[in-house]
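**Q** Here's my sequence, what's the structure:
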Amino acid sequence: MEINDLAPQPAAPAPTARDTAALARAVRGPVLLPGDDGYDAERTGFQLAHPHRPAVIVGAAGADDVVAAVRFAGAHDLPVAVQATGHGLAAGTDGGLLITTKRMAGVTVDPVARTARVAAGAVWGQVVEAAAPHGLAPLNGSSPGVGVVSYTLGGGVGVLARTYGYAADHVRAVDLVTADGRLRHLTAERDPELFGALLGGGHGLGVVTAMEFALMPVARLYGGQLVFGAEHVDDVLSAYLRWTGTVPDEMTSSVALIAYPDLPQLPEQLRGRYLAHLRIAYTGSAERGEQLVAPLRAVGPRVGDDLREMPYAESHTIHRDPSDPHAYDGDNALLGDLDAAALRRVARLTGPAAPTMCVVQLNHLGGALAAPAGSGTVGHRAARYALRLLSPLQGDDLGTVRALHAEALAAVEPWRLGRSVNFLFGRHGERPDAAEVARSVHDADARRRLAALMSRLDPQRLFRFHPAAAATPDGPPAVA
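**A** Okay, here's the model as predicted:
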């Protein structure tokens, strides 16, 4: 069955003031309507480009609030969107009901079982901090402010990715509110189909209220950055591609190309410069790490070099992701291979002469990321690299940004396997090629399985505020 085969449902009555007042009495968190004090702050996340404009917001204080909100939405045919931190916001909710989960931020670590249980609004920095005293580490991403749940549902490629694989592969249990307003506790044993679909394809299958996952026995890393100036960019890219063919699975790395604007708020050493940042995270010894990075240091003089042994709690300093909310748009390609000439073309297109600023990041995949899927639905595991493009948005320059991204990604088209759901930022469901974007996240078999599952769980299509749901007739709302 395809999503467009779902039978139309009779229209439900629009909520009245009495209805929303009853909802407010039924939940512990705030219920906000347009014009209320706090409405704008509640709907705004880290991504400022496409803010939600819901008819109703429920600031959930717990799983019971989520259940009440979903049942209310079903009774009034209000499509549902969910926001924790709003980093990966891909579609603004115009109308409908927005559930915010930032108040649900609990984190509990079991050091004996080596697991963590988190509520829906927890961020990775909390988990790293809670696990570190026990010599343990989660499979977190590069930014401590990113929400745990959405990152993990999309797969999760993080600081330890090549050593331990996708974060989704280490989930033990999920608490999920489905479209019927039922709170389910899912494990691979109790409901293997739905549990597996969530892990890599879970955006749009319900609202996760809690998640339990394994922690890794990692207390320290050898890592940091090597930073090269513009004159060495081509050599860095060639050396990096050669180097990634030689390193062990314990080495996770990426290279980022950034043409920094000449702005007074930037540090002087970055202002107006075009730099290549090599990011290193190695779980072996510092001595062996020094040996492994020697070919990269040999490229030439560095603008910066802070590779060192560090406690895992400092792993966020490797990438130094921005912490201030801003507007941006991004696209990506998962690649089976890549050659240096194509990567240099991407650099030329997106560098200082580009019509708009573009941050380019190439992640080395493989290692444990290439392991068989198990119960999860993460797509394109054969990819060796992920090429990510992200541009800040200023005013009405979305067309310029999208055109630049398309031209840069065309340079790597011969090696493209698909896209990562976690690195699609912006309203991709409104693109002319939205159907292709949706199909690129999973293969045809996974799309059919997800669509069939969704048709059973959500025939009313409450969870339809995801670009792929509206864009494609043969795939589920897979884009978060």
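
**Q** Please make it C-alpha for all contacts and neighbour counts, starting now.
**A** Will do.

**Q** From residue 391, how far off is residue 254?
**A** Residue 254 sits 18 Å away from residue 391, taking CA to CA, to the nearest Å as the criterion.

**Q** in the stretch 101-250 of the chain, which spans are strands?
**A** Assigned by DSSP state E, counting those that start in this stretch, the stretch 101-250 of the chain shows strands spanning 107-110, 115-119, 171-177, 183-186, 207-214, 220-228.

**Q** got these as TSV, with distance to residue 297 columns?
**A** Output for the strands of the stretch 101-250 of the chain, formatted as TSV (distance: least, CA to CA, whole Å):
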stretch	distance to residue 297
strand 107-110	39
strand 115-119	37
strand 171-177	37
strand 183-186	47
strand 207-214	35
strand 220-228	8
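
**Q** Nearest to residue 467, out of those strands?
**A** Residue 467 sits nearest to strand 207-214 of all the strands of the stretch 101-250 of the chain, at 17.0 Å, using CA to CA.

**Q** Can you say which of the strands of the stretch 101-250 of the chain is nearest to residue 355?
**A** Nearest of the strands of the stretch 101-250 of the chain to residue 355, taken as CA to CA: strand 220-228 at 22.8 Å.

**Q** What is the closest one packed up against?
**A** Packed against strand 220-228 by the contact rule (3 or more CA pairs under 8 Å, 6 or more residues apart in numbering; DSSP states H and E) you find strand 274-282, helix 286-297, strand 304-305, strand 308-311.

**Q** structure for this one too, so we can compare:
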Amino acid sequence: MTRVSEITTLAGQVRGPVFQPGQDGYAEEVAGFQTGVPSSPAVVVGATEADDVAAAVRYAAAHGLPVVVQSTGHGLVTGADGGVLVSTRRMTAVEIDPASSTARAEAGVHWGAVIAAAAEHGLAPLSGSAPDVGVVGYTLGGGFSLLGRKYGRAAEQVRALDVVTADGELRHVTAETEPDLFGALLGGRDNFGIVTALEFGLVPVTTLYGGGLYFGPDQLGDVLRGWRDWAATAPDEVTTSVAMVPMPDLPMVPEPLRGKHIAQIRVAYLGDAAAGERLVEPLRAIGPRLIDSLAEMPFTESGSIASEPPHPHAYRGDNTTTGELTDPMIDTILELAGPDAPVETVLLVDLLGGGYTRWNDAARFTVRALSIVDDETADEVRAAHRKLFTALRPWSTGKLLTFVYGEHDPHEQAPAVFGETGLRELAGLKAKYDPANTFRLSHNILPR
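**A** Next comes the predicted model:
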């Protein structure tokens, strides 16, 4: 059977569309939020249901091809050249069960849809800073939310996963029925299958006190040190970060920030406005602000806290977790990711601790770097990021899978992301569930 007839057979087995290079709709289906990592799969299946995903995986396995999922939101495909790409953006069903405070979301759902549906019942998910991020990919990466210091990672709220494994079978997986696979999916992301739906818990949150304090370029060091000192005694009810951002000189940027390398302290506090005002007094005392947007808000507006850009673009990023944020670390950050750095860099420091200690009690902060790239600057950006994180290595306690963006070599980051012990355990499970390494295109775990 020729490849053309094989693909015709595949198309007859799925309800969604099937694309090949050069066909109308192929480029749109392949395009993702991360435009800096080109992808040229041999076949794209636009899945509309779990059975479509299963057919695509069986096709890939039968022909010895790698298969990867292009979920939705900010989902990253680390190169699918010559393989099978499964697009799940058409799978958008959301169900809320207020009696059990749970939600079920298919693989193409954005957090914004869950936030809106849950709010009708006085509930909220452990969503992140951007409502246009996909539910499944975010959660499989751990899920570091705006409520995380109170409730922990989103992965801890997962009750069940519907997943297509490498044998092309659809499984309903829980911690009780298949504990090994359940843990591997939540720890190893898309190395073990394509998750077609998630069931997860919601929390009783309707409002929060939050927003941002924006400071000018001459205050960057004071902001980092002041925020660190304040964070040392911050209650678990507050999730917070500080970002240094080179703002473009463009009309859509608020005038006080336009063209400036600013620092933004981000706050999401589970308390009323009066308590919130008292909580942030030391932050306001750091100095004059360019903008102060802190206020009580419905959780449905929580995406306004970070106001991250919703448009696809090319970027590269990396991160490290640390147990402390010392003055020498801050000096290093300012030198290598501040206004005088060799490349423009968005630098974020997140406070962990609180509910996150159930996952990792050694990590107190994450330090993240992200830069816009093009064909001419990609190598320069990668070198600058490598220099930054090499300098921070003495304080490093690990790395988060969620915040590794744009690496072309999917094997390079795996040891740092999973750790030596974790990688050995996951490699054993990989040999059990995917011995042919069909799912090998994203921070791959090799079968042991």
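
**Q** Please state their TM-score.
**A** TM-score for the superposed chains, counting by TM-score structural alignment, normalised by the length of structure 2: 0.97, backed by 448 aligned residues with a CA RMSD of 1.6 Å.

**Q** Can you lay out the strands of the stretch 101-250 of structure 1 as a markdown table showing distance to residue 348 of structure 1 and mean neighbour count?
**A** What follows is the strands of the stretch 101-250 of structure 1, written out as a markdown table (distance: least, CA to CA, whole Å; neighbours: other CA atoms under 10 Å):
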| stretch | distance to residue 348 of structure 1 | mean neighbour count |
| --- | --- | --- |
| strand 107-110 | 44 | 18 |
| strand 115-119 | 43 | 23 |
| strand 171-177 | 40 | 22 |
| strand 183-186 | 47 | 18 |
| strand 207-214 | 41 | 24 |
| strand 220-228 | 16 | 24 |
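
**Q** Matching residue 233 of structure 2 against structure 1, which residue comes up?
**A** With TM-score structural alignment as the criterion, residue 233 of structure 2 lines up with residue 246 in structure 1.

**Q** Show the contacting residues for residue 141 of structure 1.
**A** Listed by CA atoms under 8 Å, 6 or more residues apart in numbering, the contact set of residue 141 of structure 1 reads 124, 151, 156-159.

**Q** That one pairs with which position in structure 2?
**A** In structure 2, the residue equivalent to residue 141 of structure 1 is residue 128, according to TM-score structural alignment.

**Q** can you check residue 462 of structure 1 too?
**A** Residue 462 of structure 1 maps onto residue 438 in structure 2 when the alignment is built from TM-score structural alignment.

**Q** And for the closest residue to its match other than its chain neighbours, the neighbour number?
**A** Leaving aside its chain neighbours, residue 438 of structure 2 sits nearest to residue 66 (4.8 Å; criterion: CA to CA, 6 or more residues apart in numbering). Around residue 66 of structure 2 sit 21 other residues, with neighbours defined as other CA atoms under 10 Å.

**Q** buried ones in the helix or strand hosting residue 388 of structure 2?
**A** Using DSSP states H and E, the secondary-structure element containing residue 388 of structure 2 is helix 378-391. Of the residues in helix 378-391 of structure 2, those buried under the neighbour-count criterion (16 or more other CA atoms under 10 Å) are 378, 381-382, 384-385, 388-389.

**Q** from those, which two are the most distant?
**A** Spatially, the most separated pair among these is 378 and 389, at 16.6 Å (CA to CA).

**Q** from memory residue 106 of structure 1 sits against residue 119, does it?
**A** Yes - the pair residue 106 of structure 1 and residue 119 passes the contact test of CA atoms under 8 Å, sitting 5.2 Å apart.

**Q** Which other helices and strands does the helix holding residue 388 of structure 2 contact?
**A** Counting contacts by 3+ CA pairs under 8 Å, 6+ apart, the secondary-structure elements packed against helix 378-391 of structure 2 are strand 315-322, helix 327-337.
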